[in-house]
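[1] Fold the stuff below for me.
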Amino acid sequence: MSGNKIWSKEEVFDREQFRAVQLERLKKTVKRVYEKVPHYKEKFQEVGIEPGDINTLEDIQKLPFTVKTDFRDNYPFGLFASEKKDIVRFHASSGTTGKPTVVGYTRKDMETWSELIARIVTMAGVTEEDTAQISFGYGLFTGAFGLHHGLERVGASVIPMSSGNTKKQIMIMKDFGTTALISTPSYALHMAEIAKEMGIDPKNDLGLKWGLFGGEGSTEAMRNELNERWGIFSTENYGMSELMGPGVAGECKALKGMHINEDHFIPEIIDPNTGKVLGEGEVGELVITTVSKEALPIIRYRTKDITSLHYEKCDCGRTTVRMSKIQGRSDDMLILGGVNVFPSQIEEVLLNTEGIGPHYQIKVFKKGYLDKIQVDVELIDDSLVDSFSKLESLSQKIRNKLRTVLGIDSKVNLVEPRSLARFEGKAKRVIDMREGK
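    Predicted structure coming up:
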């Protein structure tokens, strides 16, 4: 596939080379956490495991899982394997549900991080010829700083805009000749709306070529919407602060899943209910073990993300394993009257329906003893607001589509254009109003 420059030789290792590197690094990581992190030593002893018991890659399945609450229980630095004097950078999650998840990086970790981002932005099409505008929020969030260093590493010019001040974003984009936009998909949609309001056609009046989106899940329909509005080629990248931040995986131009940097991360897919490891192509929860991090090595982290793994060589020439588009999160999954519903299923329906915009909100509530769902979605054309018959027809059309996909009935509430909240970071799509939620 032309134009698919490959940044690192490790991206085209054969399977045996990957396995050899992974096993060597896994052994070192297990030994390091056993000796340096009391939490892991205790966990290993509980299941009767010592570092010497890890002799094959398959032995990883003997190791205990790490979960989000382990970070909170060991707040702030209890999971660190390096001394504080060796940490050159701290980041943390937003901590909206309690104490933040704190992560740290040694100088070597920072080098690794920028190297992995360089791989991901290169596979997405960015080169030293590009000007990249980062519209993630700078701060404790890992996204902006992580991508910043990797983009500089490939030689791109970086505009560290941060999020917000959207009209200024558009002005800078136009005046500086931005060619790559880095943001959440929902904020990119909002920016396109504001550009239109300013009399600027995002597709024809700006020079954007690439969209590198992350920070929240999105569907193929959302990608198509972004490509159409901006006139770009957009890719998705994947990471989370507990594992490093962005840099775990990203899409190439073939768009056949996200390539995992598996010389640094060992991925597994498990049944989220039983913890049993599943085979290639089977759908389940992604589990990641970091095998090159110094400050914060993490063993078998349960990401809660639902996906599958595919090992055949990609059209782009890379041999790294690919994870399919995330179907949802096991903790985002709504259980309505015994039926499993992912918000991404609803988004796919809405974005493939004419007459409505890409902004929506899902409300879940009880009516008597029954779970009910209401989907608020914006109209594109406010002239429909005055036509009850047209509104009713469109509402019924969406309702029927949702019933087909979800297997349950839902109420559809069509609202005026630009009446739902916009988000500069992760979009809050679901409001669960059931008691105890």
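
[2] okay, CA-based contacts and neighbour counts for the rest of this
    Fine.

[3] And the helices in the stretch 51-200 of the chain?
    68-73, 107-123, 142-153, 166-176, 185-197 (DSSP state H, counting those that start in this stretch).

[4] Dump those into a markdown table; add mean neighbour count and distance to I60 as well.
    Listed next are these as a markdown table, based on neighbours: other C-alpha atoms under 10 Å; distance: least, C-alpha to C-alpha, whole Å:
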| stretch | mean neighbour count | distance to I60 |
| --- | --- | --- |
| helix 68-73 | 15 | 19 |
| helix 107-123 | 22 | 23 |
| helix 142-153 | 23 | 27 |
| helix 166-176 | 16 | 46 |
| helix 185-197 | 20 | 35 |
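
[5] run this one through as well so I can compare:
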Amino acid sequence: MIWNETKECMGRDEMRNLQSARLVKMVDRVYHNVEFYRKKMQQLGLEPGDIRGIEDLNKLPFTTKNDLRDNYPFGLFAIPQSEIVRVHASSGTTGKATVVGYSRRDIEIWQECVARVLAMAGVGKSDKIQVSYGYGLFTGGLGVHYGAENLGATVIPMSSGNTKKQITMMEDFGCTVIACTPSYLLHIAETLQEAGKIDKIKLKAAILGAEPWTENMRKEIETKLNIKAYDIYGLSEIMGPGVAADCEYHNGLHVYEDHFIPEVINPETLEPVAEGETGELVFTTVTKEALPLFRYRTKDLTSITYDKCECGRTLARISRFKGRSDDMLIIRGVNVFPSQVEAALLEIGETSPHYLLIVDRINNLDVLEVWVEVEERFFSDEIKILEDLTKKIAHVLQAALGLAVKVKLVEPKTIERSEGKAKRVIDKRKLI
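    As a prediction, the model looks like this:
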């Protein structure tokens, strides 16, 4: 099913004309309402009138996550606080969150985009969708929730965790669709198998995202649960879940480019790459009122194609992500940077600056183990002292990362030294 055929099946020339008109209007509004962008444009000798259409997009400055942090919390908002109806935030590398604001119209567009995703997955008014993404400042839960309500489906707002209760509600309420991370759904599937309840649930589809996953994982999920699994992509800075998603042909994610203009650039030269070539994904928002962004660098590595899809949609499609151009990890939907771990360990004072992050996927759930070097004296003391320090570090890291971690204390010189860039991460997950 196509939710909005007018926009999702629009001809390329017509789409470019729409994008151009929206871009010109957005640039003019941002120039006059956001001091940060006005100064950036002035430094480049740019005025709003210099942007006449999408062909001038590359004249605009890039925006990075650091720009949002430097203007924390509301410095990039383009509308008065009285017109902000909601804020969300994602975790930051230094404790400062990336704050996102929404106008009433922004929320309506978000609902529309998520409704498109759900319709693409065959979800309709008769379906019951269990939303098992986290609610709160994280955009996942509420983003899918409001989109499902907009579609007319029945929403079961479970949030994440408490697998036993998830399964009980799934069974008792006759849930037909679930939205969560793919690794968590595999965990649910295995718990269902162990309980002998696979045949007692009515699931037909899953809307999965918030972490990297593979085509093999999709097949495993579909086989274990006898359902169809769909990939949803988004990032809070641009909107939240629903920026792009795949259809039943799973041949790339359709980008809702009537709202978000995608580019793929070389992360070193910052120049556009050819269609089909891998580079860093960049978005310009053209309908956002509260937090419009010029050429936001996502750090996600992908390629793009503009061919018409077999499903009939003409929207640009991005390929499965091949990694990131920075060192950020995504673990159970949470953004984790090695620098967060380093900052937290330095605060403790009883550890050396040498540490190692080991990420693995055990029983289909991402697990983070942090190796920390401590002074030799700790190993000659009572076991309880080591245990207490381990608990203390685990507590500090969980507070800093928003994620439970396993801590392993190791003796000095255990972690390999490097003359170049220190190797801080071993990712054992097979994500590509």
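
[6] E83 of structure 2 contacts S103, correct?
    Yes. E83 of structure 2 lies in contact with S103 (C-alpha atoms under 8 Å); the separation is 5.9 Å.

[7] Looking at the two, which one has more neighbours?
    S103 (21 against 15; other C-alpha atoms under 10 Å).

[8] quick one: the counterpart of the more buried one in structure 1 from V33 of structure 1, how far?
    With TM-score structural alignment as the matching criterion, the partner of S103 of structure 2 in structure 1 is T106. Plainly put, T106 of structure 1 is 15 Å away from V33 of structure 1 if you go by C-alpha to C-alpha, to the nearest Å.

[9] How about G48 of structure 1?
    Counting by C-alpha to C-alpha - G48 of structure 1 and V33 of structure 1 are separated by 15 Å.

[10] the more surrounded of these two?
    Taking other C-alpha under 10 Å, G48 of structure 1 and V33 do not tie; V33 has more neighbours (24 against 11).

[11] Would you mark the buried spots in the strand ranked longest in structure 2?
    Looking across structure 2 with DSSP state E, the single longest strand is strand 351-362. Within strand 351-362 of structure 2, the residues that count as buried by 16 or more other C-alpha atoms under 10 Å are 351, 354-360.

[12] got the contact list for that strand?
    With contact meaning C-alpha atoms under 8 Å, 6 or more residues apart in numbering, strand 351-362 of structure 2 is reached by 338, 342, 345-346, 366-375, 415, 423-429.

[13] are any of these buried, and which?
    338, 342, 345, 366-374, 415, 424-425, 429.

[14] I'd like to know which of the residues you listed is nearest to H254 of structure 2.
    Closest approach to H254 of structure 2 among these (C-alpha to C-alpha): R429, at 25.9 Å.

[15] K253 of structure 1 versus the aligned partner of C311 of structure 2 in structure 1, what's the distance?
    In structure 1, the residue equivalent to C311 of structure 2 is C316, according to TM-score structural alignment. Distance of C316 of structure 1 to K253 of structure 1, given as C-alpha to C-alpha: 7 Å.

[16] cool, and R32 of structure 1?
    Per C-alpha to C-alpha, R32 of structure 1 is found 37 Å from K253 of structure 1.

[17] just S292 of structure 1 next, same as before
    Distance from S292 of structure 1 to K253 of structure 1, by C-alpha to C-alpha: 27 Å.
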